[in-house]
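Student: my questions concern the predicted model and sequence given below.
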Amino acid sequence: MTNLFSVFDPSTSLGLPLNWLSSFLVFMFLPCIFWFIPSRIHFAWSQLMNSLYLEFKTLLNLHSMGSTLMFISLFIFIVFNNFLGLFPYIFTSTSHLSMTLAMSLPLWISFMCYGWINHTQHMFAHLVPQGTPSILMPFMVCIETISNLIRPGTLAVRLAANMIAGHLLLTLLGNQGPNSSNLILTLLISTQVLLLTLESAVAVIQAYVFAILSTLYSSETQ
């Protein structure tokens, strides 16, 4: 098991964690759009960003673009890192808790600080759902407090676990190839192609889930 997970170790031969720089490859791809005549890809990307903006704006109930653009940028950053991890010899930064927790924890802390400082009564009201019997109120406060405290952990673990699970399956199937017959090798390659397609869908879905849940957590503090 140690050798299996060693594929995801963030280490390089130079003694510096340079493979974390793969997270910044997104900045090499995005600016290229503005140097070309708008194409179909540019049009599709603009439509996607507009759809995300409208959805986040509905969830946040805000008239300003600042908050929605922050969550759209978060979605773009995560989805690009998820996709880059599917290419050979590119480090998957979003499969590590040190990366995902570094995104979810500051967001959650900022939401909590903003909510408790500016909307204290509203935050206290969230601890007791409407219609809760008086006897159950102390228990509901404990349950809501615990569920609130584990939010950054669940965000981080959900993204990292989903990204590392598919990579482990691809690694396990790939290790069986050298010792297999031609028929088994054909089945393995077909299965890996299907898994790669599934991982591409998971890369988008997990980025969307992370951004949507962050948006919902933000809307609760307003």
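Tutor: Now that the structure is in, tell me what you want to look at.

Student: from now on I want contacts and neighbour counts done on CA atoms only, so please keep to that.
Tutor: Noted.

Student: need the contact list for residue 69.
Tutor: The contact partners of residue 69, by C-alpha atoms under 8 Å, 6 or more residues apart in numbering, come to residue 53.

Student: now do it against residue 29, distance only.
Tutor: Residue 69 sits 19 Å away from residue 29, taking C-alpha to C-alpha, to the nearest Å as the criterion.

Student: which strands or helices does the lengthiest helix in the chain pack on?
Tutor: Using DSSP state H, we find that the single longest helix of the chain is helix 182-219. Packing partners of helix 182-219 (3 or more C-alpha pairs under 8 Å, 6 or more residues apart in numbering; DSSP states H and E): helix 40-60, helix 66-84, helix 97-118, helix 151-175.

Student: flag every buried residue along the first one.
Tutor: Judged by neighbour count using 16 or more other C-alpha atoms under 10 Å, the buried positions of helix 40-60 are 49, 52, 53, 56, 57, 60.

Student: this is the comparison structure:
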Amino acid sequence: MMTNLFSVFDPMSSIMSLPLNWASTFLGLLFMPALFWMMPSRWSLLWFKVLDTLHKEFKILLAGSPVGSTIIFVTLFSLIVFNNSLGLLPYIFTSTSHLVMTLSLSMPLWVAFMLYGWINHTQHMFAHLVPQGTPGPLMPFMVLIETISNVIRPGTLAVRLAANMIAGHLLLTLLGSTGPSLSLSLVTLLLFSQILLLMLEAAVAVIQSYVFAVLSTLYASEVN
């Protein structure tokens, strides 16, 4: 029974103290091994095409980085899009709607970028704090502003992904909960609107995964 609106995001389902909700995070792995031994289907060929396109795009953004740097961002995109898509299915917990999940993805990456940049490219990192052409009196303020914008990056990445996932699910839940009190004609209209919203959420699941991966790639490219 739903005690409040946000109880649909409550990760409390368990059997013998084993949290079942977070286990859904790894359901995407079940779809991957078959691609290595089965004859490639059209879906797997399409997925490989998407990953290859992302690899080429990230390679352009990470120009000058070591070979293989794009793998982590392509993997990050795959993980997020799997979890976002699985969350659209009934009775499957959406792990990417929780900040504990999204911060666990963004924070280690950001910390690694900062450590790598400040240790190996210290002068370059200092130069980023003061944009070229900044007047002398404004330099302390620009350093403060750039520092704050840099520090909040992992938070904005995490909140953007979680908020978009929560907003769509809440809207679907709110509309669906009004169904029993509506007439037949309004239920038909509600069903049609729910289908449209579900299609929108499917697009948002892919777009937000792409945005998260691209922004992470851009942040990585700034430390080189």
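Tutor: That came in fine, so what should we check first? Computed from a predicted structure; not experimentally measured.

Student: what does the TM-score come to for these two?
Tutor: For this chain pair, the superposition-based TM-score is 0.97 by TM-score structural alignment, normalised by the length of the first structure; 222 aligned residues with a C-alpha RMSD of 1.3 Å.

Student: what span of the second structure is the longest helix of the first structure aligned with?
Tutor: Mapped onto the second structure using TM-score structural alignment, helix 182-219 of the first structure covers residues 184-221.

Student: by how much does the matching stretch deviate from the first structure on average?
Tutor: With mean C-alpha distance after the TM-score superposition for the first structure, stretch 184-221 of the second structure departs from the first structure by a mean of 0.4 Å once superposed.

Student: quick one: map residue 25 of the second structure onto the first structure.
Tutor: In the first structure, residue 25 of the second structure lands on residue 23 (TM-score structural alignment).

Student: I'd guessed that match sits against residue 81; true?
Tutor: Yes: contact criterion C-alpha atoms under 8 Å: residue 23 of the first structure and residue 81 qualify, at 5.9 Å.

Student: overlap in contacts of the two?
Tutor: residue 93.

Student: which non-adjacent residue is nearest residue 82 of the second structure?
Tutor: Closest residue in space to residue 82 of the second structure, ignoring its immediate chain neighbours: residue 28 at 5.5 Å, by C-alpha to C-alpha, 6 or more residues apart in numbering.

Student: ok, back up a step: rebuild the buried residues of helix 40-60 of the first structure as a markdown table, extending it with distance to residue 75 of the first structure.
Tutor: As requested, the buried residues of helix 40-60 of the first structure are exported to a markdown table (distance: C-alpha to C-alpha, whole Å):
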| residue | distance to residue 75 of the first structure |
| --- | --- |
| 49 | 10 |
| 52 | 9 |
| 53 | 11 |
| 56 | 11 |
| 57 | 14 |
| 60 | 16 |
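
Student: matching residue 171 of the second structure against the first structure, which residue comes up?
Tutor: Matched across to the first structure, residue 171 of the second structure falls on residue 169, judged by TM-score structural alignment.

Student: rewinding a little: what's around the residue nearest to residue 82 of the second structure, how many residues?
Tutor: Residues contacting residue 28 of the second structure under the criterion other C-alpha atoms under 10 Å number 16.

Student: gap between it and residue 80 of the second structure?
Tutor: Distance of residue 28 of the second structure to residue 80 of the second structure, given as C-alpha to C-alpha: 10 Å.
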